[in-house]
Structures are given as structure tokens and as C-alpha cells.
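Novice: Show me how the following folds:
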Amino acid sequence: MENMKKVMVQFDFPGMTVKEYDQIWQDLRAAGYENPKGLIHHAGAPTNKGVKVVDVWENADKFNEFGQALMPILNKHGVKEPNPEILPLHYEYKIF
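Specialist: Predicted structure coming up:
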């Protein structure tokens, strides 16, 4: 049975530039993932070490399905496989 609890997923991509991040999104869009199924929110920000990504997904299963499309694109760009932190979402505040 599919886990229906929303999750927050955090990634750190050490050494990644925003240009590389933008190119990965361009490749995801070209592969048909402009709006990945199950993704509710996505944010990416440069840090002093690379790029941090924080997502909210409908559930962990949807995130894992997307990972099957994401990993080949990350590999294409020489990005080391990330070690995401997947946390059950406790609270979500929507303004819109």
C-alpha cells in the first residue's frame, strides 16, 4: 500500500553551481518532467558549499518514482548520487 503522508525532502549538492542546477532542470523538462507527478513545492538555493534543495512531495513513493528519472540526469552531469533526508511533514502553511 502506498504511503499517503506528505514528506519534506532535503538535498545538499556540494560543489554544484546554479548554472548546473538550471541545466538539470532544463534536462528534466526536456524529458517530460516540467511538473513532476506528486511534487507539491520545490525550492533550490545557492549555499557557500553548492546548492541546497528542499521539496514537499505528496508521499515518499512519488519522490522515489521521480528519483528514477532524476538519477540518470544527475549522472549525465557528473553529480554524485545525493543522500536525501526524507522527513514526514508535520506542518504546512499555505498562503496561496
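Novice: Please make it C-alpha for all contacts and neighbour counts, starting now.
Specialist: OK.
Novice: Would you map the helices across this structure?
Specialist: Counting by DSSP state H, the chain has helices at residues 18-30, 60-76.
Novice: Another sequence for comparison is provided below:
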Amino acid sequence: MAVIVTLELPGGTQEQYEETTRMLRATDWFPPDGFIAHAAGPDGTGGWRVVDFWESEDDFLAFVEKARPLFERAGVRSFLPTVQPAVNVIVRPEPK
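Specialist: Here you go, the predicted model:
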């Protein structure tokens, strides 16, 4: 079952987010298995929020283990994930 993963990054910055995203895209394994969709932005309290959709919680956890060194290199030391079941996920197809 697909899941919604919300990551709260207290004190996280756009610069950290952009650096992490740049490093992830430079790997030969991104996007990872089970990844469906992603969105991120400021949380309104001085931190950063990420909302991802994954095929399963196990896929998300495998990604975190693989990506942890990149997160740490970008200065992201901790985040607070919330995982919820997704009843439905609709993603607009990429333009041809």
C-alpha cells in the first residue's frame, strides 16, 4: 500500500534542501525504488517540510539509509517523519 511521508525539518533551510536535492540527483540510484512523488517548502515556522509519496514504508526507509550520508553532508542532521497510508495517489504524467 502506498504511503504519505511528511518530514518536518526544524530549522531546515532552502539552501540545505537544494544542496541535498542536487546531490541526490547526481547519484546513479535516484530516483530510488518505490518513489512516487515529492514536494517541499518552508513550513511557516522557520523550518522546512517535505511531503513524499512512496510505494511502501519499507521503500522510504531503504531510501533514508542510502541517502543519510548526503543529508548529513548538506547539514541535515535530523528530521521527524510521519508515515500515513495513502488511499489514492494521482500524479500528472510527464509531458511527452
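Novice: mind putting the helices of the first structure in JSON lines, distance to Ala43 of the first structure included?
Specialist: Output for the helices of the first structure, formatted as JSON lines (distance: least, C-alpha to C-alpha, whole Å):
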{"stretch": "helix 18-30", "distance to Ala43 of the first structure": "11"}
{"stretch": "helix 60-76", "distance to Ala43 of the first structure": "15"}
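Novice: for those, which one sits closest to Pro46 of the first structure?
Specialist: helix 18-30 (6.6 Å; C-alpha to C-alpha).
Novice: Find me the equivalent region of the closest one in the second structure.
Specialist: Using TM-score structural alignment, helix 18-30 of the first structure corresponds to residues 14-26 of the second structure.
Novice: so which of the helices of the first structure comes closest to Ala45 of the first structure?
Specialist: It's helix 18-30; of those, that one is closest to Ala45 of the first structure (C-alpha to C-alpha) at 8.0 Å.
Novice: Report the mean deviation for the closest one after fitting onto the second structure.
Specialist: Superposing on the second structure and averaging over aligned pairs (mean C-alpha distance after the TM-score superposition for the first structure), helix 18-30 of the first structure comes out at 1.0 Å.
Novice: List the buried residues for that helix?
Specialist: 21, 24, 27-28 (16 or more other C-alpha atoms under 10 Å).
Novice: Give me the packing partners of that helix, helices and strands only.
Specialist: helix 60-76 (3 or more C-alpha pairs under 8 Å, 6 or more residues apart in numbering; DSSP states H and E).
Novice: So what touches the helix it packs on?
Specialist: 2-7, 24, 27-28, 36-39, 57, 80-81, 86 (C-alpha atoms under 8 Å, 6 or more residues apart in numbering).
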